[in-house]
Every structure is written in structure tokens, then in C-alpha cells.
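**Q** here is a sequence with its predicted model. Questions after.
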Amino acid sequence: MNYLLVGIGGIVGSLLRYYLGVFTHSWWGYDFPLGTLIINLIGCFVLGWFTYHIIKMKIFHPHILAGIGTGLVGSFTTISTFSVETVTLIQHGLWIFALLYVALSLFDGLLMSWLGYQVGHRAAKKLQEKGAQAS
């Protein structure tokens, strides 16, 4: 069952990534790979939030958590596309874009993961406070 849910999550995540990339490319006509950057930053935030808030709530079966975290978010984000796009920028002599892309991906990815974790932490704290008040 775990494999099936991870596979389904992977299908959904990869399709979301593909369509968001196509959508971004349709209005962003520059050499900078903005679509992949946005996708990876969203994924960092969601996984940070998911890791703290959803997993800590313990309301979902571990198979569902694996399907969402590993399958959906794991296939939505992509290090391979990031790597190829960076090499492509370098091969086209766009060193500034390549360095900017790497720096934004790394530092903003860490920032988005931290923000997602913080949002999840605060949401879990509010739920605990509501539960304590109801008791």
C-alpha cells in the first residue's frame, strides 16, 4: 500500500511540476529558470510545514504521509532539473544567472523550509491550545 500511495503522490507531484513549469514559461520569456526556482521554493515551504504540522498531528496513517511527503512533494521538487538548468546557463556563458540561480535556490530554499516549519509549529501550537481550552 505504501508503494502505491507514494506512486500516486509521485504522479500528482510530477504533473503539478510540469504544468507549473509550462505556465511559468508561457509568460516568462527570459533565460533565467524561474519556473523551477518557484517550484523548488514552494516544495521547500510545503515540506517544512508538512514535516512539523501534519506529521506531528498524527491523524494520518504513515502510508498517506509517505505518499504526500515522498511521493507528491518529492516529485514536485527536483534537483536534477535545477542541476541541468545551471549547467545550461554556464554553457551559454550566463555565469551571473547561474550563480544567482544557485544562490537563490540554496539560501531561499533553506529560508522557505524554515518558514514552512515555523508556520507548522505555530499551527500545531494553536491546535494544542484549543484542545487544552476545550478540556
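**A** Received, thanks.
**Q** every contact and neighbour count from this point should use C-alpha atoms.
**A** Will do.
**Q** doesn't L41 make contact with S105?
**A** Yes. Using Cα atoms under 8 Å, S105 is in contact with L41, at 7.3 Å.
**Q** between the two, tell me which one has more neighbours.
**A** Neighbour tally, S105 and L41, criterion other Cα atoms under 10 Å: the higher count belongs to L41, 23 against 20.
**Q** if I look at that one, how far off is G48?
**A** 11 Å (Cα to Cα, to the nearest Å).
**Q** before we move on, what about H25?
**A** From H25 to G48 the distance is 26 Å (Cα to Cα).
**Q** ok, second structure coming up, stack it against the first:
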Amino acid sequence: MTHGHLDPASREPIDPDVDLRHPAPAEVRASELPVVTAIAIGGAIGASARYLVGLAWPTPSGSLPWATFMINMVGCALIGVLIVLVSEVWTTHRLVRPFLGTGILGGFTTFSTYAVDIQGLLNDGHPVTALLYLAITVIGALAAVWATTTTTRALVHRRSR
């Protein structure tokens, strides 16, 4: 902090499941073990599903990695639905969002593979395909979250009238 002003980072929202603003004593960290466990189990499920989709839908050399693209679009769309449901509709157990959102959907979506795919396309001499993939993934992911969040919110509010 300088001159009595708040540091901009201190105004950022903090995940309500794991508060990282202050170092916690060992007994508080131990109480977070269920959250970490839920994320780990969900992540294993999501990553396994992603792996199986990749095996079922291999990418030929030099072509757009459609499996990774679709995994990321579906995952982002489901994240949009989930965030509305857990924040505006359901009163859920505290482990639902970490298990489904951070765990399963976080493990299912794969922006690290996306980056590796882009590098591979560039290394194999396919810069146009790499740039196309770069652009449509970012635009598609943002559009998927926006569309499903907006649609889910509209459906929920229409149903509640």
C-alpha cells in the first residue's frame, strides 16, 4: 500500500472455498483438505475423460486439433452453465463447485495441450493453421462461456417468474 490507498490486488475477488489472502495455521489448512481432495478426484475424472476423447479422435499431422478444440468448447460451455447454477440457483454443499468446476471441468479442459498443439503446428510448418487454431479457440471459449452463462441465467430467471 502506498499513501493510504488500497493495493489493486486486494480488491480482487478471492475464491470462497480456499482463502489465500493470509497464511493459515496448520489446523485451518487441514480443514481445507476436503476441498483439495474434491478437486483432485474431479481433476482425475476430467483429465481421464479428456484423454479418452483424444484417443477416440486423433489429430492427423498438420490439421486442426479438433478433439482438443471441442473439449475446450464443451468444457467452457459447461463451466458457464455451472457457474450460474452454483452461484444463483442452487444452495449446494461447499465441495460441489470445487469438484465439478475446478476438478472435473478444469481437468477436462486443456489449454496446455492447446499451446502444445500450436507449437507443434508451427514446428511442422503450418503457421496459418496454428494462427487459425489460436484465434478460434480463444474466441470460441469466451463465446461458449458467455452464451451458456447468458442462456442459463435467462432460463433460470424465466422459470422463477
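**A** Cool, the structure landed. Just so we're clear, the structure is a prediction, and the values are computed from it rather than from any experiment.
**Q** tell me how the two chains score on TM-score.
**A** The TM-score (TM-score structural alignment, normalised by the length of structure 1) is 0.87; 127 aligned residues with a Cα RMSD of 1.4 Å.
**Q** please identify which of H25 and G48 of structure 1 sits among more neighbours.
**A** Remark: of H25 of structure 1 and G48, G48 carries more neighbours, 24 against 15, as counted by other Cα under 10 Å.
**Q** quick one: the strands in structure 2?
**A** Applying DSSP state E to structure 2 gives no strands.
**Q** look through structure 2 and tell me its longest helix.
**A** Scanning structure 2 for the longest helix, with DSSP state H as the assignment, gives helix 127-159.
**Q** what's the neighbour count on the aligned partner of C76 of structure 2 in structure 1?
**A** Aligned counterpart of C76 of structure 2 in structure 1: C44 (TM-score structural alignment). If you count neighbours by other Cα under 10 Å, C44 of structure 1 ends up with 26.
**Q** show me the contacts for C44 of structure 1.
**A** When contacts are counted by Cα atoms under 8 Å, 6 or more residues apart in numbering, C44 of structure 1 is found next to 109-110, 112-113, 116.
**Q** can you list which of these carry over to structure 2?
**A** Mapped onto structure 2 and checked by both residues aligned by TM-score structural alignment, their matches' Cα atoms under 8 Å, those keep the contacts 109-110, 112-113.
**Q** tell me the buried residues in the longest helix of structure 2?
**A** 127, 129-130, 133-134, 137, 140-141, 143-146, 148-149, 152-153 (16 or more other Cα atoms under 10 Å).
**Q** now do stretch 97-113 of structure 2
**A** So, applying 16+ other Cα under 10 Å, buried residues of stretch 97-113 of structure 2: 97-111.
**Q** cross these against helices and list the overlap.
**A** 97, 106-108, 111.
**Q** and which of the residues you listed is nearest A30 of structure 2?
**A** Taking Cα to Cα as the measure, A30 of structure 2 lies nearest R97 of those, at 19.2 Å.
**Q** how close does the aligned partner of the closest one in structure 1 sit to F82 of structure 1?
**A** Residue pairing (TM-score structural alignment): R97 of structure 2 is matched to L65 of structure 1. Counting by Cα to Cα, the separation of L65 of structure 1 from F82 of structure 1 is 25 Å.
**Q** before we move on, what about W114 of structure 1?
**A** 20 Å.
**Q** swap in L41 of structure 1?
**A** 12 Å.
**Q** next one: I68 of structure 1
**A** 22 Å.
**Q** do the same with S14 of structure 1
**A** With Cα to Cα as the criterion, S14 of structure 1 and F82 of structure 1 are 15 Å apart.
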